[in-house]
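[1] Sequence first, then the predicted structure:
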Amino acid sequence: MKINWGTAIVIAFIGFISFIMYFVISMSTDSKYEHDLVVEDYYQQELEFQKDIDKETNAHTLKTNIRWETTEAGVLLTFPPELDYKLIEGKVFLYRPSNKQLDFEIPISLSNHNLLIPDKRLLDGRWNITIDWSYKNNSYLFKQAITY
């Protein structure tokens, strides 16, 4: 059977479209290609954005802000030494951009100016750390992208 050029072009288009559709469907249905780049309550967090800006501004007025460093035991957060650590309250939220199942939150409970986030909770890679804390009715916010 002889195929003319018009039929060959139609077959080529159908083949190309099938090839592209195969990859589109496989990428959108395969769970290993899921990348959650936003949080579930995106719009609620957007409404809180101005409060976060005010808290970050308060944090910049401190003599020293929160410092972090990686150690063998995990990530060590150091709160400002000029503040009384007993009056510091808040929470630490670690957000993993590539996998929302790894996100977690821990309350701040200090026995000195340091808070250790254990190594067993952290996988290697990028983490966004958000520390929402208060001291004597003043609210502060510390945000940092860290690579562990």
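    Happy to help now that I have it.
[2] For the rest of this, base every contact and every neighbour count on C-alpha atoms.
    Noted.
[3] and Lys51, which of the three is it?
    Using DSSP: H, G, I helix; E, B strand; the rest coil, the structure places Lys51 in helix.
[4] Regarding stretch 92-112, how distant is the last residue from the first?
    End-to-end distance for stretch 92-112: 16 Å, by C-alpha to C-alpha, to the nearest Å.
[5] Report the buried residues of that stretch.
    Within stretch 92-112, the residues that count as buried by 16 or more other C-alpha atoms under 10 Å are Val92, Phe93, Leu94, Tyr95, Arg96, Pro97, Ser98, Asp103, Ile108, Ser109.
[6] another structure for you, compare them:
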Amino acid sequence: MNWGKGMAIVMMLFIIFIVGMSCYMFNMPADDYDHQYYEKGLNYNKDYVKEKQVVTDQAQPIIKQVNGEISVEFKQPAIGTIKLITPLGKSNDVTFPLNTGSGIYANVPLIKLSTGRWAIRIDWNSGNKSYLFQQDLYINGK
């Protein structure tokens, strides 16, 4: 075999490799990224300020699981939302409205929730200030 045939074979193999990789990459699913990436980036500073406000005011809520409910104790009356996030996907996440009235306790029923690892995200207003608290928790049976 002479040099010309060898170079032609190497170039053909390289072209086949490039075409194969291009086809493979174009057939990859397009959903491998977070569609709300930029919106989350813009809102990150707002969430950071709320989380820092919890530390500054020492307003960390106390979370307990009692009698088939999650009990959340605040320092002052609170209005907002409690979101329970599961690693099983967004369709299984549950959001509850939060309004303690004149008290400081809020209860979340565990009726719809499966046993396992969850994350709780509490976003509330209290005393003209906004707060955000996140914590991992394990939900036992009902």
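    Yep, that arrived. As the structure is a computational prediction, the values presented were derived from the model and not from experiment.
[7] quick revisit: now the two most distant members of the buried residues of stretch 92-112 of structure 1.
    Ser98 and Ser109 (28.1 Å; C-alpha to C-alpha).
[8] I'd assumed Gln101 of structure 1 was in a strand, is it?
    No. Counting by three-state DSSP, Gln101 of structure 1 is not found in a strand; it is helix.
[9] now the alignment partner in structure 2 of it: how far from Leu84 of structure 2?
    For Gln101 of structure 1, the aligned position in structure 2 is Ser91, judged by TM-score structural alignment. For Ser91 of structure 2, the distance to Leu84 of structure 2 equals 11 Å [C-alpha to C-alpha].
[10] What are the boundaries of the strands in structure 1?
    In structure 1, the strands defined using DSSP state E lie at 67-71, 74-78, 88-95, 104-107, 114-118, 126-135, 138-147.
[11] Now tabulate the ones you listed in JSON lines and tack on distance to Ile53 of structure 1.
    Shown next, in JSON lines, are the strands of structure 1 (distance: least, C-alpha to C-alpha, whole Å):
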{"stretch": "strand 67-71", "distance to Ile53 of structure 1": "19"}
{"stretch": "strand 74-78", "distance to Ile53 of structure 1": "21"}
{"stretch": "strand 88-95", "distance to Ile53 of structure 1": "17"}
{"stretch": "strand 104-107", "distance to Ile53 of structure 1": "21"}
{"stretch": "strand 114-118", "distance to Ile53 of structure 1": "24"}
{"stretch": "strand 126-135", "distance to Ile53 of structure 1": "12"}
{"stretch": "strand 138-147", "distance to Ile53 of structure 1": "8"}
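[12] Which one of those strands lies nearest to Ser18 of structure 1?
    strand 126-135 (36.4 Å).
[13] okay, that closest one sits on what stretch of structure 2?
    Using TM-score structural alignment, strand 126-135 of structure 1 pairs with 117-126 in structure 2.
[14] mean offset of that stretch relative to structure 1 (after superposition)
    With mean C-alpha distance after the TM-score superposition for structure 1, stretch 117-126 of structure 2 departs from structure 1 by a mean of 1.0 Å once superposed.
[15] List the buried residues of that stretch.
    In stretch 117-126 of structure 2, counting by 16+ other C-alpha under 10 Å, buried: Trp118, Ala119, Ile120, Arg121, Ile122, Asp123, Trp124, Asn125.
[16] cool, stretch 36-47 of structure 2 as well?
    Buried residues in stretch 36-47 of structure 2 (16+ other C-alpha under 10 Å): Asp47.
[17] Give me the aligned partner of Glu51 of structure 2 over in structure 1.
    Under the alignment (TM-score structural alignment), Glu51 of structure 2 maps onto Glu56.
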